[in-house]
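[1] Predicted model follows, preceded by the sequence.
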Amino acid sequence: MISAEHLKGITAFVQAADAGGFTLAGERLGLSKSGIAKSVARLEERLGVRLFNRTTRRFALTAEGQSFYTTCVRVLAELENAEAALNEQRLRPRGRLRVDLPVVFGRRWVVPILLDIGGRYPELSLEISLTDRRIDPIEDGIDLVIRIGDLDDSTTLVARRLGLQKSVVCASPAYLESQGCPASLDELDDHSCIVFGRGGQTLPWWFVDGKGAPFAKPVDGQFAFNHSDAICDAALAGRGIALLSTWLIDDHLGNSRLIPILPEIETRGFPINALWPHARHMAPKVRVVVDELVNRFLPEPPWDMST
C-alpha cells in the first residue's frame, strides 16, 4: 500500500516537472523550495532511479523520470476523478423528500417546478401534500414547507424568503359596466364584495395607509367562499368585486377579463417563505428545491411579469 509520504513525494515530483523547477512547484503547493527538493530526493531514493537531471542551467526529466511522470499523471487524474465522482454522488439529491404546499399557490406555481426537479433527479422521490392548514414540519415529519403569511417565531426552523404575495381589488368588465366603479374604499360598502368566509365568519380585506401601517376593511356581499379559486370564478362571472392575489389572476389581468380597482390604494402584502427544520448541514434534496424556487421567483416573480 502506498504511504502518505510516498504520495506526497509523487505530488511534489509531478508539480516540479510541470513547473520546470522546485521554486515554482513550492509556490503552487504552498511549500518551500527545499521542502519540494527533499520530497523528490526521498522519492528517488525509494525508487532507486534519478528522476531529474539538475544543473545550474538545466532542469529536465530523465528517461526514467519521463516514463514515471506519464504514469503518475494518469494515476493522479484517476484519483481526482474518483474523488469528484464520490462528491457528486454524495451531493446529488436522492431519497424521499416530503413537501407541504398551500393548495392553490402550490398546485399552480410550485408543483410544476417540483415535476421538473423530479425529471432531473430520478433518485429523488417526492411526496407532496397540498393543504392550507399550518402544520408543524418537525412533528409531521415534513422536510420542506412553503408558507404564505407572517412567520411565527421559531428557533427550530430555517426560513428563506421567496417573494411577497401582492393582491389587487378587481372586478369583471360586465360588473363594472352594470354597477359602476367605486372611487374610494368607503364606496365598497355600496357594492357586492365576494369574500372569504367560513363558519359564518368573513375575513376583512387588508390595506396599507399613508404611513405604511396595515389596516382592515370589513367587506360583505352575496357570495362567500372558503377557496380563492371559487372567489376568482365568481368575480369572472360578474358577481361582485374581489380582492385576489396577483399570482392567481395574472392571466386574467393581462387579458382584461378582470380590471383593477382603486390601484392608488396599497394592499397589504404577505411574505412567501420556504421553511425547513434546522440541521447542521442542509440536505442536498432540500437545497436543490429551495435554490430552484429562489431562481424562479426572485427577484421578480413570474406572475407579476405579465401584469
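    Perfect, I can see it now.
[2] going forward, measure contacts and count neighbours with C-alpha atoms only.
    OK.
[3] any chance you could map the strands in the stretch 201-307 of the chain?
    201-202, 205-208, 214-217, 224-225, 242-245, 259-261, 270-277 (DSSP state E, counting those that start in this stretch).
[4] roughly how far is the second one from the heart of the chain?
    To tie it back to what came earlier, the one meant is strand 205-208. 29 Å (C-alpha atoms, centre = their mean, to the nearest Å).
[5] about what we covered before: want to throw the strands of the stretch 201-307 of the chain into CSV with distance to residue 102 and mean neighbour count?
    Putting the strands of the stretch 201-307 of the chain into CSV (distance: least, C-alpha to C-alpha, whole Å; neighbours: other C-alpha atoms under 10 Å) gives the following:
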stretch, distance to residue 102, mean neighbour count
strand 201-202, 20, 14
strand 205-208, 20, 17
strand 214-217, 23, 13
strand 224-225, 17, 18
strand 242-245, 13, 24
strand 259-261, 25, 18
strand 270-277, 10, 20
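[6] next, the one to line up against it:
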Amino acid sequence: MDRFSELRAFVDVVEAGSFSGAARETGQSRSSVNRLVIALEERLGVQLLHRTTRSVSTNSNGRALYERAKQILSDLEEVELSVTAARRVPVGKLRISAPHSFGDLDFSDIVAGFLKQYPQVQIEISFENRLIDPVTEGYDLVIRVAEPDEETLLVDHRIMTLDYLLCASPAYLKEHGVPKTAECLKEHHGLSLLQSEQSGFWGLLGPDGPVKVKVRPVLRANTMDALLKAATEGLGIAVLPEYAIRSDLEAGRLEKLLSSYQLPSRMLQVIYPPARHLSANVQAFSDFVSDWCSR
C-alpha cells in the first residue's frame, strides 16, 4: 500500500475522532480507512489508536506519529504545489521564529501587510533571543540578526545590512554632557540589549583603530522598544540600529553621538531548512520581507 495514503488515513481518523467521521470527510468507505490504518500499525509494529465502539483516540505512539505525519503530509503538499504552475499562491500555516527585538517596531507591520496580501496563510510567531534550530524545532523559517560573515548550513536569505548608532536624548546630554571620545562613554549611563555581546562592552572603530569600552548599563532589556523608550526619556546612551531610530533623529528626540566612530554592523537574515526552499509560503514571506526592507 501507499505509505502516504496510510499516513493520510491515520491523520484523518485522529482529526475526525472516528473511522466513520474520517470516511465521511474524505469520501471513502469506513472499511477502506480502517484497512489503511491497520496496515500502518502492522508495518510499524505498534498500536497507534485506542478504539471504542463510538470513537478513537491516540496513545503515546499515535500522538508522536500524528505531529510528524501532519508535517510530512504538509511538506508533500507544498512540494506538489510548488511544481504546479497554476498553484503558486501561498496557503496554509507558516511558523516563524524571530528575535524579541522584532516583536515591536516594524515587524508587526510586515506581518500585517503579508497577511493582507496572502489571506489564505495562517502565521504563528514565536519571539525568542536564543539560537533556534528550525529543523528540530519545527519552524518554517527563522528571522535573525547575525555577523555579516557568519555562515550557516541552512538556506541563508540575506535581507539587508543593519548599521548601528550611539544615541541619546537632548535632555540626557544637557544633564550629563556630550561624550567627545569613546573613552568618555565609561562615565555615562548605558542602555543595552540582554544576551548581547554589546551588553557589557561596546566595541567601536575610531580614527585610531578599534577600541573596546566597558559601559555601566543602567538598563538591560530584551527588546529594542524598551531601550528606545528609555533613550528618548533621557535615561542613558543606547546602541540601536539606524532604521529603528531614524524618525526620532529627524524629530530631534534623539541625537547621534561620536560620528567619527563606527559600530559593528549586523546582517538581517531569513534562514530556513533546505527542505523548505520549495515552499511557496517561505519564498513569499522571504521576498515580502526583502521588498519591505528595500522600501
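    Perfect, I can see it now. Please read these numbers as outputs of a predicted model, since none were measured by experiment.
[7] re the thing from before, and residue 179 of structure 1, which of the strands of the stretch 201-307 of structure 1 is closest to it?
    With C-alpha to C-alpha, the closest approach to residue 179 of structure 1 among the strands of the stretch 201-307 of structure 1 belongs to strand 259-261: 13.0 Å.
[8] Which part of structure 2 matches the closest one?
    Using TM-score structural alignment, strand 259-261 of structure 1 corresponds to residues 255-257 of structure 2.
[9] which residues touch the matching stretch?
    165-170, 178-179, 249 (C-alpha atoms under 8 Å, 6 or more residues apart in numbering).
[10] 7 Å - rerun?
    165-170, 249 (C-alpha atoms under 7 Å, 6 or more residues apart in numbering).
[11] Would you mind listing the residues in contact with the residue in structure 1 that residue 137 of structure 2 lines up against?
    Using TM-score structural alignment, the partner of residue 137 of structure 2 in structure 1 is residue 140. Contact analysis of residue 140 of structure 1 by C-alpha under 7 Å, 6+ apart lists nothing.
[12] swap in residue 232 of structure 2?
    Contacts of residue 232 of structure 2 by C-alpha under 7 Å, 6+ apart are 168-169, 253-254.
[13] one more time with 6 Å, if that's ok
    Going by C-alpha atoms under 6 Å, 6 or more residues apart in numbering, residue 232 of structure 2 touches 169, 253.
[14] Who are the packing partners of the longest helix seen in structure 2?
    As assigned by DSSP state H, the longest helix anywhere in structure 2 is helix 60-82. If you count contacts as 3 or more C-alpha pairs under 6 Å, 6 or more residues apart in numbering; DSSP states H and E, helix 60-82 of structure 2 packs onto no helix or strand.
[15] re the thing from before, for residue 152 of structure 1, find the nearest of the strands of the stretch 201-307 of structure 1.
    strand 270-277 (11.3 Å).
[16] which helices and strands does that closest one pack with?
    Checking 3+ C-alpha pairs under 6 Å, 6+ apart, strand 270-277 of structure 1 ends up next to strand 144-148, strand 157-165.
[17] Following superposition onto structure 2, what is the mean distance for that strand?
    Superposing on structure 2 and averaging over aligned pairs (mean C-alpha distance after the TM-score superposition for structure 1), strand 270-277 of structure 1 comes out at 0.6 Å.
[18] and for that strand, what span of structure 2 is it aligned with?
    Using TM-score structural alignment, strand 270-277 of structure 1 pairs with 266-273 in structure 2.
[19] Show residues contacting that stretch.
    Outside stretch 266-273 of structure 2, the residues that touch it by C-alpha under 6 Å, 6+ apart are 141-148, 154-162.
[20] Can you find the partner of residue 288 of structure 1 in structure 2?
    Using TM-score structural alignment, residue 288 of structure 1 pairs with residue 284 in structure 2.
[21] Do I have it right that residue 146 of structure 1 meets residue 101?
    Yes: Residue 146 of structure 1 lies in contact with residue 101 (C-alpha atoms under 6 Å); the separation is 5.2 Å.
[22] Tell me how many other residues crowd the counterpart of residue 111 of structure 1 in structure 2.
    Using TM-score structural alignment as the criterion, residue 111 of structure 1 maps onto residue 108 of structure 2. Residues near residue 108 of structure 2, counting by other C-alpha atoms under 10 Å, number 12.
[23] Can you tell me the closest non-neighbouring residue to residue 108 of structure 2?
    residue 102 (8.0 Å; C-alpha to C-alpha, 6 or more residues apart in numbering).
[24] Work out the gap between the match of strand 270-277 of structure 1 and the centre of the chain.
    So, by C-alpha atoms, centre = their mean, the centroid of stretch 266-273 of structure 2 is 9 Å from its chain's centroid.
[25] repeat for stretch 56-68 of structure 2
    For stretch 56-68 of structure 2 - counting by C-alpha atoms, centre = their mean - the centre lies 28 Å from the chain centre.
[26] again, but for stretch 35-48 of structure 2
    What separates the centre of stretch 35-48 of structure 2 from the centre of its chain is 36 Å, taken as C-alpha atoms, centre = their mean.
[27] ditto for stretch 178-197 of structure 1
    On C-alpha atoms, centre = their mean, the centre of stretch 178-197 of structure 1 falls 39 Å from the chain's centre.
[28] same thing with stretch 218-238 of structure 1?
    Worked out by C-alpha atoms, centre = their mean, stretch 218-238 of structure 1 lies 33 Å from the chain centre.
[29] mind checking which helix or strand the nearest residue to residue 54 of structure 1 once chain neighbours are set aside is in?
    Leaving aside its chain neighbours, residue 54 of structure 1 sits nearest to residue 60 (6.8 Å; criterion: C-alpha to C-alpha, 6+ apart). Using DSSP states H and E, residue 60 of structure 1 maps to strand 59-61.
[30] picking up where we left off before, how much does whichever strand or helix holds the match of residue 111 of structure 1 stray from structure 1?
    Assessed by DSSP H and E, residue 108 of structure 2 sits inside helix 107-117. Following the fit onto structure 1, the mean deviation recorded for helix 107-117 of structure 2 is 2.1 Å by mean C-alpha distance after the TM-score superposition for structure 1.
[31] Could I get the contacting residues of the match of residue 288 of structure 1?
    Residue 284 of structure 2 neighbours (C-alpha under 6 Å, 6+ apart): none.
[32] And residue 232 of structure 2? What does it align with in structure 1?
    In structure 1, residue 232 of structure 2 lands on residue 236 (TM-score structural alignment).
[33] Alignment lookup: residue 92 of structure 2 to structure 1.
    By TM-score structural alignment, residue 92 of structure 2 lines up with residue 95 in structure 1.
[34] what do you get for residue 212 of structure 2?
    Correspondence of residue 212 of structure 2 to structure 1, assessed by TM-score structural alignment: residue 216.
[35] Tell me how far that match lies from residue 222 of structure 1.
    20 Å (C-alpha to C-alpha, to the nearest Å).
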